[in-house]
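S.K.: Sequence plus the predicted model coming up.
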Amino acid sequence: MHRVTIRQNILDRLVARRGRVHWFERLDAKRSALAVVDMQSMFCEPGAPGEVQASRGIVEPINRLARSLRAMGVPVFWVLHANEQRGNKSDWDLFFDHVVADPETRRRTIESLAPGRQKVWPGLETAPQDVTLTKNRYSAFSPGASPLERELRARGIDTLLVAGTKTNVCCDSTGRDAMMLGFKSVLLSDCCAALSDDEHLSALETFIQQFGDVMTADEALARLRLAGSL
C-alpha cells in the first residue's frame, strides 16, 4: 500500500477554490457502487508483464471494504481487462503496437489479456451477488469498452467508488470518465495501487482538484453511514 499524503499546498488550493477539501460530505449507499479495476493476474502476479507490485498490498483493504459495502447493499463490480486478437490484428492495435511494442513484452501481454483467461485475483473475496465484467480500454466507460455504464444506470447508481490498479491509468481513466458522464466519482486512495508512490500521488492530486473526490476506504464508509443515519 502506498504511504502518501496529498501535499498541503494542494489542500490549500482546494480550500481557497471551494471552501473545503472534499467534494462530497455524504454518499448515498442506495445509489452507490464499487468498481474494482484490473485486479487480475496480468497486473497482480509476480513476474507478469504488467505487474504492479503494490497491487498485492491492497487485496486485504479491498476485501474489508467490499464486505462492508455488501452489508450496506452497495453492489460490487469486478472490472477486468481483456483484448481479442484476430490473426495479426487486435481490438486495440494502438496499445499493442506502441505501449508494449517490444516483441517479447507484446507476446506475453497478448497472452495474458486473452479473453477467457481473466479472473479476479486469488485472495480477493467475491460474492454471488457481485458482477464481473470485462473492458478493452483503460477506461471502462470508453465507448463500447464495457457494459459498466449500462449496468450502473439500470440500478439507479449515481456514485462510483473506484479501487484497483493502476491508480494513474485505468483507475484514473475510469474515474474521470465517470465524472464526465455525470456520476459522482471517488478514488479510494488506500485501495488503489500504482508502479510508484510518485505516480500514485500525482494521480490523486490531479483527480481531487478536477475530476472527483479522493478518500480512504474508511472515509467513504463513514460518509455512507452518515447519509444512512438521516
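M.R.: Perfect, I can see it now. Computed from a predicted structure; not experimentally measured.
S.K.: Going by C-alpha atoms from here, please, whenever you check contacts or count neighbours.
M.R.: Will do.
S.K.: What segments of the chain are helices?
M.R.: With helices called from DSSP state H, the chain shows them at 8-18, 41-44, 59-71, 93-94, 103-112, 148-154, 172-180, 197-210, 217-228.
S.K.: Most tightly packed of those?
M.R.: Of all the helices of the chain, helix 41-44 carries the top mean neighbour count, a mean of 24, counting by mean count of other Cα atoms under 10 Å.
S.K.: for stretch 98-114, how far is the first residue from the last?
M.R.: The straight-line separation of the ends of stretch 98-114 (Cα to Cα, to the nearest Å) is 18 Å.
S.K.: Of the helices of the chain, which is nearest V120?
M.R.: When the helices of the chain are compared by Cα to Cα, helix 41-44 sits nearest V120, at 7.8 Å.
S.K.: Can you spell out which helices and strands pack onto the closest one?
M.R.: Judged by 3 or more Cα pairs under 8 Å, 6 or more residues apart in numbering; DSSP states H and E, helix 41-44 is in contact with helix 103-112.
S.K.: From the chain's centroid, how far away is the helix it packs on?
M.R.: When C-alpha coordinates are averaged (Cα atoms, centre = their mean, to the nearest Å), helix 103-112 and its chain have centres 23 Å apart.
S.K.: Can you report how many residues neighbour M215?
M.R.: 21 (other Cα atoms under 10 Å).
S.K.: out of the helices of the chain, nearest to Q129?
M.R.: Within the helices of the chain, the stretch nearest Q129 is helix 59-71; the backing value is 8.9 Å (Cα to Cα).
S.K.: orientation of that closest one relative to helix 217-228 in degrees?
M.R.: 10 degrees (axes from the mean of the first three to the mean of the last three Cα atoms, to 10 degrees).
S.K.: elements contacting helix 59-71?
M.R.: Taking 3+ Cα pairs under 8 Å, 6+ apart as the contact definition, the neighbouring helices and strands of helix 59-71 are strand 76-81, strand 184-193, helix 217-228.
S.K.: put this beside the first:
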Amino acid sequence: MTEARPQSWSIEEREYARQESRRGQRFAYEVLDPVRTALVVVDMVPFFADAGPHFRGIVPNINAIACGLREAGGTVAWVLPEVGPPSEWATGFYGPTVAAMFAASGGTGSPHERLFPELDARADDVWAEKSAPSAFFPGRSTLPAALAARNVDTVLVTGTVTSVCCESTARDAATLGYRVVFVADGTADVRDSVRNATLRTVYRSFGDVRPTTAVLELIS
C-alpha cells in the first residue's frame, strides 16, 4: 500500500495581491450558506489510490468537510467515472490499451462499492457519474441536475486528479455560475508543481482556493 502523506501547496503572494487590488479582498467568497453548498468529491476510486503517494493523504480532509457540511445541512456529492466502452476519441488519443483502462477506472458494483472504502459516504448523499473529465460539462454528468434540485449555489471541489478532472470541474462549475471553492489540501496530483499550477489557475480565474481548516470555518 502506498504511504499516505500530505502534499505541499502554495500560491504566490503576488497572486493574492493581484486579486486584492481588483476586488478589495483576498477571497471572493467570505461567507457561504451551508444549506446551499455542496462538497463535490471527484473520482475518489481505488483505480487512483496507488497512482501516487498523495491520494490517501487527502481522505481525512474530505471526510472532515463531509462531516461538517452534513451537520450544517449541506450536500455531499460523490462523483464517479462512468463505466462503459472507451469512446472513439479516447481510443484515438490514448491508444486502445490505455483508453480501455481509463474506461474501466470507475470499477464495478454499486456506487458505494466503487468508491474508495475509507471515505465517509452515506446512502442519502448525492451519487453521480460523469463521462467527461468535468462533473459539470452539459450532458455528460448527472451531478448538475441533482444539485439544482437542492438549490445549491456553492461547490467545494475535492478529489483527484487535481490538474485534470478537478480543474475541469471547477472551470465548468464557474462557467455555469456556481461559486467555486477549490480545497487546496483536498485534491491530489502526481507532483506538487503540477498541483500548484492548477491552484494558481483556479485562484486567478475560477474560484477561491482554501485549505480544509478555512473551509470548515466557513461552514461553521
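M.R.: Done, it's in. Computed from a predicted structure; not experimentally measured.
S.K.: one step back: need the helices of the first structure in a markdown table (columns: distance to L188 of the first structure).
M.R.: Compiled in a markdown table, the helices of the first structure are given as follows (distance: least, Cα to Cα, whole Å):
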| stretch | distance to L188 of the first structure |
| --- | --- |
| helix 8-18 | 17 |
| helix 41-44 | 18 |
| helix 59-71 | 10 |
| helix 93-94 | 29 |
| helix 103-112 | 26 |
| helix 148-154 | 18 |
| helix 172-180 | 10 |
| helix 197-210 | 9 |
| helix 217-228 | 6 |
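S.K.: quick one: which of those helices is nearest A82 of the first structure?
M.R.: Taking Cα to Cα as the criterion, A82 of the first structure comes closest to helix 103-112 out of the helices of the first structure, the separation being 8.4 Å.
S.K.: follow-up on the earlier one: to W121 of the first structure, which of the helices of the first structure lies closest?
M.R.: W121 of the first structure sits nearest to helix 41-44 of all these, at 6.0 Å, using Cα to Cα.
S.K.: For the helices and strands packed on helix 59-71 of the first structure, give me TSV that also has distance to V36 of the first structure.
M.R.: Output for those, formatted as TSV (distance: least, Cα to Cα, whole Å):
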stretch	distance to V36 of the first structure
strand 76-81	5
strand 184-193	9
helix 217-228	13
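S.K.: Quick one, which of the ones you listed gets closest to A145 of the first structure.
M.R.: Nearest to A145 of the first structure among these is strand 76-81; the distance by Cα to Cα comes to 9.6 Å.
S.K.: Just list what the closest one packs against, helices and strands only.
M.R.: By contact count (3+ Cα pairs under 8 Å, 6+ apart), the secondary structure elements abutting strand 76-81 of the first structure are strand 32-37, helix 59-71, strand 131-135.
S.K.: what's the angle from that strand to strand 32-37?
M.R.: Computed with the same axes, to 10 degrees, the direction of strand 76-81 of the first structure lies at 30 degrees from that of strand 32-37.
S.K.: start and end residues in the second structure for strand 76-81 of the first structure, please.
M.R.: Aligned using TM-score structural alignment, strand 76-81 of the first structure spans residues 76-81 in the second structure.
S.K.: And the residue nearest the centre of the second structure?
M.R.: When the second structure is reduced to its mean C-alpha position, the closest residue under Cα atoms, centre = their mean turns out to be T158, at 2.9 Å.
S.K.: excluding its backbone neighbours, what's nearest the aligned partner of F96 of the first structure in the second structure?
M.R.: Using TM-score structural alignment, the partner of F96 of the first structure in the second structure is T91. Using Cα to Cα, 6 or more residues apart in numbering and skipping the chain neighbours, the partner closest in space to T91 of the second structure is A99 (5.2 Å).
S.K.: Kindly report the same for R179 of the second structure.
M.R.: Sequence neighbours aside, T154 is the residue nearest to R179 of the second structure in space, at 4.5 Å (criterion: Cα to Cα, 6+ apart).
S.K.: One more: D158 of the first structure?
M.R.: F183 (4.9 Å).
S.K.: aligned partner of that neighbour in the second structure?
M.R.: When the two structures are superposed using TM-score structural alignment, F183 of the first structure falls opposite Y178 in the second structure.
S.K.: Look up how far G92 of the second structure lies from its match.
M.R.: When Cα to Cα is the yardstick, Y178 of the second structure and G92 of the second structure sit 33 Å from each other.
S.K.: One more: N63 of the second structure?
M.R.: Counting by Cα to Cα, the gap between N63 of the second structure and G92 of the second structure amounts to 37 Å.
S.K.: Equivalent analysis for I62 of the second structure, please.
M.R.: Counting by Cα to Cα, the gap from I62 of the second structure to G92 of the second structure is 35 Å.
S.K.: ok so, going back, what does the residue nearest to the centre of the second structure correspond to in the first structure?
M.R.: The pairwise alignment with the first structure assigns T158 of the second structure to A163, based on TM-score structural alignment.
S.K.: Enumerate every residue touching that match.
M.R.: By Cα atoms under 8 Å, 6 or more residues apart in numbering, A163 of the first structure lies in contact with L34, A35, V36, V37, I62, C171, L187, L188, S189, C191, C192.
S.K.: what would the residues you listed look like in JSON lines with distance to R155 of the first structure?
M.R.: Putting these into JSON lines (distance: Cα to Cα, whole Å) gives the following:
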{"residue": "L34", "distance to R155 of the first structure": "13"}
{"residue": "A35", "distance to R155 of the first structure": "14"}
{"residue": "V36", "distance to R155 of the first structure": "17"}
{"residue": "V37", "distance to R155 of the first structure": "19"}
{"residue": "I62", "distance to R155 of the first structure": "22"}
{"residue": "C171", "distance to R155 of the first structure": "21"}
{"residue": "L187", "distance to R155 of the first structure": "21"}
{"residue": "L188", "distance to R155 of the first structure": "22"}
{"residue": "S189", "distance to R155 of the first structure": "25"}
{"residue": "C191", "distance to R155 of the first structure": "24"}
{"residue": "C192", "distance to R155 of the first structure": "25"}
